[in-house]
Each structure stands twice: as C-alpha cells, then as structure tokens.
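Engineer: This is a predicted model, with the sequence first.
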Amino acid sequence: MPDDLLQYLIGPSPYSLRWLWLAVVLTLALIAWYIGVFAFTAPSRKLAEVPLVGAMRNELLKRRAVSAVRGIVRRYRAGDLDAPAAGAALSRELREFLHRLTGIRVRHMQLSDVAASDLSAAAPVLIDLNDVQFNARSTVDVGAVSESTEELIRTWT
C-alpha cells in the first residue's frame, strides 16, 4: 500500500455531545416526572408540610375543587341537575377537598363533629348544602351556596 493513501484513512468519528446532553435532560425530566406524580398524588400530611411542594399541591387542589364546583353549578343552571342533586354534588366536592387538604376524613363526619373540629369554618356551608339536599321546602338558593362553597375553597388555609 503506498504511503500517499494513508492520509485518507481516519479513525471513527466521536459521538456528538448533543446525545449526551439529550440523555441527561431526558433522565432529569423522568426523575422530575416521578417526583411530581408522587408529590401531587400522595395523601401524606408530611409531604404537605414541605414548603414549596406543599404550597403547589394546595394550590392545585384548590384549583381543581373550584373548577369542579363551577362545573356542578353549570350543570345545575343548564337543568341537568335538580337542587337536591346539585347540593349533594357540592357537598361531596367540598368534603373531598377538605379531606385531601387536611387529611381529616370529612366524608364520614356528622355536621356536629365538623363544627366541633378544626374544620368549623366549613360547617355553615355544609349545613346549607345539607338543607338543599334533604329539605324539599328549602329556601336556600343553590347559586348562593355554591358561591359560598367556592369562596370557602379559595380562602381555605
């Protein structure tokens, strides 16, 4: 083989650094995804006490609950739900929100127990919702009590 052809021989080309950075970014994104799923779905109170994660989780829970309340009211105003069904749905949503945010099993509590607990601020709204749900001659307006429910959820600390 003549020496003048050796100048055209080269070794394998190295990998581009773009592939390394892409792998690093995708790995970090996967780790962040798992942390996010754990942080936003874990029912643990300990996780809610972590400053940044707890605040983000609480805001997300508030947004979801307010959105659900607005959806119930929209269905009520459209005629898809009658007053007792709307009251039941609003009560269920409020109790579920309080359970997720505080860890207290509000779904299974009587109103007197709610009034005597740390959740006493929610008792008047729950009383109105129960009146709408179970009293056929109730004078409580579903629109007004839904606004109270939404306000309670937005201002809950």
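Structural biologist: Received it, and whenever you're ready, just let me know what you need. Numbers count the residues shown, from 1 in each chain.
Engineer: alpha carbons only for contacts and neighbour counts from here, please
Structural biologist: Fine.
Engineer: which residue is nearest the centroid of this protein?
Structural biologist: Leu61 (3.0 Å; Cα atoms, centre = their mean).
Engineer: residue contacts, that residue?
Structural biologist: Leu61 is in contact with 97, 100-101, counting by Cα atoms under 8 Å, 6 or more residues apart in numbering.
Engineer: let's see it at 10 Å
Structural biologist: 40, 55, 67, 97-98, 100-101, 153-154 (Cα atoms under 10 Å, 6 or more residues apart in numbering).
Engineer: swap in Lys46?
Structural biologist: Here Lys46 is in contact with Gly54 (criterion: Cα under 10 Å, 6+ apart).
Engineer: what's the spacing between it and Ala83?
Structural biologist: According to Cα to Cα, to the nearest Å, Lys46 and Ala83 sit 38 Å apart.
Engineer: Below is structure B, check it against A:
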Amino acid sequence: MPGDLLRFVSGPTAYSSWWLWLAMVLLLLVIGWYAAVFVATLPNARIRALPALGDLHARLTRRRFAGSIRHITDRRRRGELSDAQAYDEMSHTVRSFLHQTTGVRAQYLHVDEIAAGTLAAAAPLIAALRDARFDTAADADPDRLGAQAEELIRSWT
C-alpha cells in the first residue's frame, strides 16, 4: 500500500497538451478582462490622451450621442414627448456630449458663456434649443433642430 501511494504521487503522469493551451487561453482571458475593466473605468480625459483608444473613444462617443438625439426625435414623432420636452432632452444631450468630449462642464454654463469659450461652435444650436423650449411663439422645427444636433455631434472634433 505505501508503495502504491508513493508510485501514485511521484510516478509519471501523462497530461494531454491541450490542458496547457487551455490554461494559457484562460490566463489571457483573465488578463484581457482586467485590462478592459481598467480602461473602461479611466476618466474620459485620460482615455482621450491614449493614442490608439482616444480616436476609438471619440468615434464611439459621437455615435452614442447622435443615436440618443435620433431616439429623442423618434420619440417626439411617436407622440411620447411634446416639442418642449424634446427640445429639453436634445439640449441636455448636446451639453452632456460636449462635457464628455471636451471636459468643459457645459451642463452648467449659460449660452453666453458657451459662446465665449471653446464650445462656441455649439452656442447657436444650444441657443436655438433654449428659445424653442421656452418661447412658444418661436417658429422652431423639432426635426430640423434634431438634425442640426446630430450633425454637430457627428462633426465635432
């Protein structure tokens, strides 16, 4: 009996080589997972500074926010939102996009402050959305303003 135990512990074992490959693949998956979580939780400013990920992050951000504007426009067409609600959500989306892409806290700035700063290109659209939201006499077209918001987001550099 003791000899059998000794032979079992120290004897040659034949493992298939696919166990080694499986262990390496699992190890690479774990490393990849941790790297993805690390990058996904970085602040936007740090991601923008990374050479390869900065461009990818910018494209994905533009795509996500343009889709949000399109979704708002579609909801207004279906009657789920009033025009005023649509203008309000579009303005919030554009300001959030500007904050995500530039780091400037556009959600808290007045239109005049936006026009005087680095976000000046967005000021006319934000002013038009504000006027359409609060001035019932304004002749505003929600579809046109939605298209302008999408264009601003897609063309932002």
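Structural biologist: Here it is on my side, so go on. Bear in mind that the values here come from a model prediction, so they are computed numbers and not experimental data.
Engineer: And the TM-score between them?
Structural biologist: The TM-score (TM-score structural alignment, normalised by the length of the first structure) is 0.86; 147 aligned residues with a Cα RMSD of 1.6 Å.
Engineer: what's the average per-residue distance for whichever helix in the first structure runs longest once overlaid on the second structure?
Structural biologist: If you go by DSSP state H, the first structure has its longest helix at helix 51-78. In the superposition against the second structure, helix 51-78 of the first structure averages 0.7 Å from its aligned positions (mean Cα distance after the TM-score superposition for the first structure).
Engineer: What residues sit buried inside that helix?
Structural biologist: Buried residues in helix 51-78 of the first structure, counted by 16 or more other Cα atoms under 10 Å: 54, 57-58, 61-62, 65-66, 68-70, 72-73, 76.
Engineer: Relative to the second structure, which residues correspond to it?
Structural biologist: Mapped onto the second structure using TM-score structural alignment, helix 51-78 of the first structure spans residues 51-78.
Engineer: just how off-centre is the matching stretch within its chain?
Structural biologist: Distance of stretch 51-78 of the second structure from the chain centroid (Cα atoms, centre = their mean, to the nearest Å) equals 7 Å.
Engineer: go on, stretch 37-52 of the first structure?
Structural biologist: When distances are taken as Cα atoms, centre = their mean, stretch 37-52 of the first structure is centred 11 Å away from the chain's centroid.
Engineer: Ok, stretch 121-140 of the second structure next?
Structural biologist: Relative to its parent chain, stretch 121-140 of the second structure has a centroid offset of 25 Å by Cα atoms, centre = their mean.
Engineer: Not counting that stretch itself, show me its contacts.
Structural biologist: 83-92, 94-95, 98, 110-117, 141-142, 145-146, 148-149, 152-153, 156.
Engineer: try 6 Å
Structural biologist: The contact list for stretch 121-140 of the second structure (Cα atoms under 6 Å, 6 or more residues apart in numbering) reads 84, 87, 114-115.
Engineer: and what of stretch 95-113 of the second structure?
Structural biologist: Counting by Cα under 6 Å, 6+ apart, no residue sits against stretch 95-113 of the second structure.
Engineer: swap the cut-off to 10 Å and go again
Structural biologist: 43-45, 48, 57-58, 61-62, 64-66, 89-94, 114-115, 117-120, 122-128, 130, 153, 156-157.
Engineer: what comes up buried for it?
Structural biologist: Judged by neighbour count (16+ other Cα under 10 Å), stretch 95-113 of the second structure contains these buried residues: 95-102, 104, 106-107, 111.
Engineer: Among the residues you listed, which lie within helices?
Structural biologist: Under the assignment DSSP H, those contribute 95-102, 111 to helices.
Engineer: with the contacts of stretch 121-140 of the second structure in mind, which one is nearest to Ala35 of the second structure?
Structural biologist: Checking the contacts of stretch 121-140 of the second structure against Ala35 of the second structure by Cα to Cα gives Ile114 as the nearest, at 36.3 Å.
Engineer: sec struct for that closest one, please.
Structural biologist: Per DSSP: H, G, I helix; E, B strand; the rest coil, the secondary structure class of Ile114 of the second structure is helix.
Engineer: residue contacts, it?
Structural biologist: For Ile114 of the second structure, the contact set (Cα under 10 Å, 6+ apart) comprises 95, 104-108, 120-124, 126-127.
Engineer: Adding distance to Trp33 of the second structure as columns, could you present these in JSON lines?
Structural biologist: Formatted as JSON lines, those follow (distance: Cα to Cα, whole Å):
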{"residue": "Arg95", "distance to Trp33 of the second structure": "32"}
{"residue": "Val104", "distance to Trp33 of the second structure": "31"}
{"residue": "Arg105", "distance to Trp33 of the second structure": "31"}
{"residue": "Ala106", "distance to Trp33 of the second structure": "33"}
{"residue": "Gln107", "distance to Trp33 of the second structure": "33"}
{"residue": "Tyr108", "distance to Trp33 of the second structure": "36"}
{"residue": "Ala120", "distance to Trp33 of the second structure": "40"}
{"residue": "Ala121", "distance to Trp33 of the second structure": "39"}
{"residue": "Ala122", "distance to Trp33 of the second structure": "37"}
{"residue": "Ala123", "distance to Trp33 of the second structure": "40"}
{"residue": "Pro124", "distance to Trp33 of the second structure": "43"}
{"residue": "Ile126", "distance to Trp33 of the second structure": "39"}
{"residue": "Ala127", "distance to Trp33 of the second structure": "43"}
